[in-house]
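Student: Need coordinates for the below:
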Amino acid sequence: MPGHILILGGTTEARQLAAELTGPGGDATVRITTSLAGRVARPRMPAGDVRIGGFGGPQGLADWLRTHSVDTVVDATHPFAGNISANAAAAANATGTALFALRRPGWTAGPGDHWHTADDLAHAAAQLPALGRRIFLTTGRLGLAAFAAAPGADTLHFLVRSVEPPEPPLPRDTDVLLDRGPYTVEGETALLRERAIDVLVTKDSGGSATAAKLTAARNLGLPVVVVRRPPPPEGVPVVHDVASALQLLCQED
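Tutor: Now for the predicted structure:
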C-alpha cells in the first residue's frame, strides 16, 4: 500500500473505500485522507482523516500533495465533478503522483424505459416543451440557469429536488424539495403521482441510491431526459468498484 492516500469526494464509493482502508483489514501504517468539497452543510463523514474545502486549483492541489507527501490520489468524486477531476489530473502530472478514478457504472435503459439523452443541461432543457409541462428536476442545485433560460421555460412547472437550497437563477414557476437519498420505488412513485409529473430529468450519476426514480418513471410510463456523464480526463485509469480500487492500490506499493 502507498504510505499516504488522498481520496477525493464524498460519494458512497469514497466512504466505502475509506472504511475498507481504515477498518480491521486495513494497513495501520497507511494514512488515509478524504477531501470533501464543503458544498453540503452536513456531509456524511468518512473514516480516517478528513479535510473540507477546495485546494485553490491544480497548483494548490499540487502544493498540498507535496506538503503532505501523498503517494496516490483516488478521484472518487461525483461523475459530473469535472473541474476537480481535471485539477487532480493536472496536479498528479505535475508532482508525479499516482492517480486513478473510482467511478460507479452509469445507468442503462431497459425494456419499458422512454429515455431521451442530452449532452448537457442546456440540451436537456431544450427538449422539455415537447415532452410535458410538469418537470421533475433531479440534476442537483447547480446549473439551473440552463432551465430558466431555455425557450418555453415560462410555460413549464418545475419541481427541483436537491440536498441544499438551489442557486439562482431558477425557472419562474419552481417548487423546491430539499431531500437526500437513498429513495424507494414506492416513495418515488407516490411523489411523481402526487405532483402530477410529466417528465423526469436526471444526470447519469449511476449507483443505487437515486435509481428508484428511474424505475418509478418506467412503471408510470413517463419520459426521462438523461444527461450523459463527461469522460474522465485523458490517460487517467478508471475502476468501477471499491474491490477493484483496493486491488489497484495494493499494486502501488
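
Student: all contacts plus neighbour counts: C-alpha atoms, from now on.
Tutor: Fine.

Student: what's near enough to touch residue 13?
Tutor: 76, 102, 104, 241, 242 (Cα atoms under 8 Å, 6 or more residues apart in numbering).

Student: Could you find the closest non-adjacent residue to the fourth one?
Tutor: Going back to what we said before, that points to residue 241. Among residues not flanking residue 241 along the chain, residue 104 sits closest, at 6.2 Å (Cα to Cα, 6 or more residues apart in numbering).

Student: For the chain, which residue is located at the greatest distance from the centroid?
Tutor: Within the chain, the residue lying farthest from the chain centre (Cα atoms, centre = their mean) is residue 29, at 30.5 Å.

Student: would you say it is within a strand?
Tutor: No. Counting by DSSP: H, G, I helix; E, B strand; the rest coil, residue 29 is not part of a strand but coil.

Student: One more, so I can put them side by side:
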Amino acid sequence: MHVLILGGTTEARRLAETLVAGAVPGVRVTSSLAGRVERPRRPPGEVRLGGFGGVDGLAAWLREHHVDALIDATHPFARTISFHAAEAAALTHVPLLAVRRPGWVAVEGDDWHGVESLEQAARLAPVLGSRVFLTTGRMGLAAFAGCAEAWFLVRCVDPPGPPLPPRSEVLLDRGPYTLDGERDLMRRHRVDVLVTKDSGGAATAPKLAAARELGLPVVVVRRPPVPQGVPVAEGPEAAVAWLERIHPSG
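Tutor: Modelled structure (predicted):
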C-alpha cells in the first residue's frame, strides 16, 4: 500500500516514523513537504518537496505513483492544499483522511478575542495594545503592513519578506518554547497584546500561559474548516487505525 502524507507538521513526521517502523505491514510511505521552510525536518521514508500544481497536478501524481491512501496532515491553516487534496482524492477515488491536532481551549483567566482572519486580527490588535507579539508565522504578514499605530515583535522560523509592519522587530526562532522563556520574552519587549493562530499542540502553547499570567489580551485567529465529508483524526495513532481499517491485510 502506497501512502502519501501531506506533511510539514509534528503529527505528519510522527505518522511517517510510525509507518516506516512497521505499524501497518506492507506500507510504502511518501511524505510531501511544501518547501516553505528553508531547513525542514525531513521525516523517514521517501520525501518530495514542492507543490503539485493544483488539483489536477495532485490528481495526476496520485495516479502516476499508484497512491492507495492520502493523508492530509498539513498545518491546520493550510487551507488551499487541504481543499486541493479533497478534490484530487474525489477525482481519483483515493481514500482521504485529515489529521488535525485539537485546537486550544480558553481556561479561567484567559482574555481571548476570536477573529476569522489575519485581516481582522490586524484591525483588532492595535485597539487592544500598542506593543504586539505577532506569532502567526511569516506567511500573511502583509495583513499587518498597514498597522502604523503599533509596534510589532514578529516571530517566525525563516526570515520574512516584505511587506512588514512599519515599526517592527523580527525574531527568528523555532519551538518548542517554554513558559519561562515566553514570559521573559514578553516582559523584556514590554508586550501588551499577543496575536496567534489557533494552531493547537504543545510546542507553542506556553505563550498562551504566559499571556494569562501577565494578564494580556490574546487575539486568536480561528481555524478554517476541514473540507466537507473528509474524516478527521486527532493524531498519528488514529491515522494508523484508519489505515488498518481501509487496508486490513497490510
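
Student: picking that back up, how about the residue nearest to residue 241 of the first structure, what's its match in the second structure?
Tutor: In the second structure, the residue matched to residue 104 of the first structure (TM-score structural alignment) is residue 101.

Student: My guess is its match contacts residue 201. True?
Tutor: Yes. Counting by Cα atoms under 8 Å, residue 101 of the second structure touches residue 201, with 6.3 Å between them.

Student: between the two, which one's more packed in?
Tutor: residue 101 (21 against 15; other Cα atoms under 10 Å).

Student: for the more buried one, what are its contacts?
Tutor: 11, 76, 199, 200, 201, 234, 235.

Student: so who does the alignment partner in the first structure of the last one touch?
Tutor: Applying TM-score structural alignment, one finds that residue 235 of the second structure aligns to residue 241 in the first structure. Taking Cα under 8 Å, 6+ apart as the criterion, residue 241 of the first structure is in contact with 13, 102, 103, 104.

Student: Mind putting these into JSON lines with secondary structure and distance to residue 197 of the first structure?
Tutor: Shown next, in JSON lines, are these (DSSP: H, G, I helix; E, B strand; the rest coil; distance: Cα to Cα, whole Å):
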{"residue": "13", "secondary structure": "helix", "distance to residue 197 of the first structure": "31"}
{"residue": "102", "secondary structure": "strand", "distance to residue 197 of the first structure": "34"}
{"residue": "103", "secondary structure": "coil", "distance to residue 197 of the first structure": "30"}
{"residue": "104", "secondary structure": "coil", "distance to residue 197 of the first structure": "28"}
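
Student: What's the local residue count around residue 49 of the second structure?
Tutor: The number of residues near residue 49 of the second structure, taken as other Cα under 10 Å, comes to 12.

Student: Please apply the same query to residue 39 of the first structure.
Tutor: Residue 39 of the first structure has 12 nearby residues by other Cα under 10 Å.

Student: Just give me the match in the second structure for it.
Tutor: Using TM-score structural alignment, residue 39 of the first structure lines up with residue 36 in the second structure.

Student: In three-state terms, how would its match be classified?
Tutor: Of the three states, residue 36 of the second structure takes coil according to three-state DSSP.

Student: my guess is residue 228 of the second structure is in a helix, correct?
Tutor: No. According to three-state DSSP, the state of residue 228 of the second structure is coil, so it is not within a helix.

Student: contacting residues for it?
Tutor: With Cα under 8 Å, 6+ apart, residue 228 of the second structure has no contacts at all.

Student: What distance do you get for it to residue 93 of the second structure?
Tutor: Distance of residue 228 of the second structure to residue 93 of the second structure, given as Cα to Cα, to the nearest Å: 16 Å.

Student: One more: residue 169 of the second structure?
Tutor: Residue 169 of the second structure is 47 Å from residue 93 of the second structure, by Cα to Cα.

Student: for residue 105 of the second structure, same thing?
Tutor: Distance, residue 105 of the second structure to residue 93 of the second structure, using Cα to Cα: 35 Å.

Student: thinking again about what came up before, what is the nearest of the contacts of residue 13 of the first structure to residue 141 of the first structure?
Tutor: residue 76 (20.0 Å; Cα to Cα).
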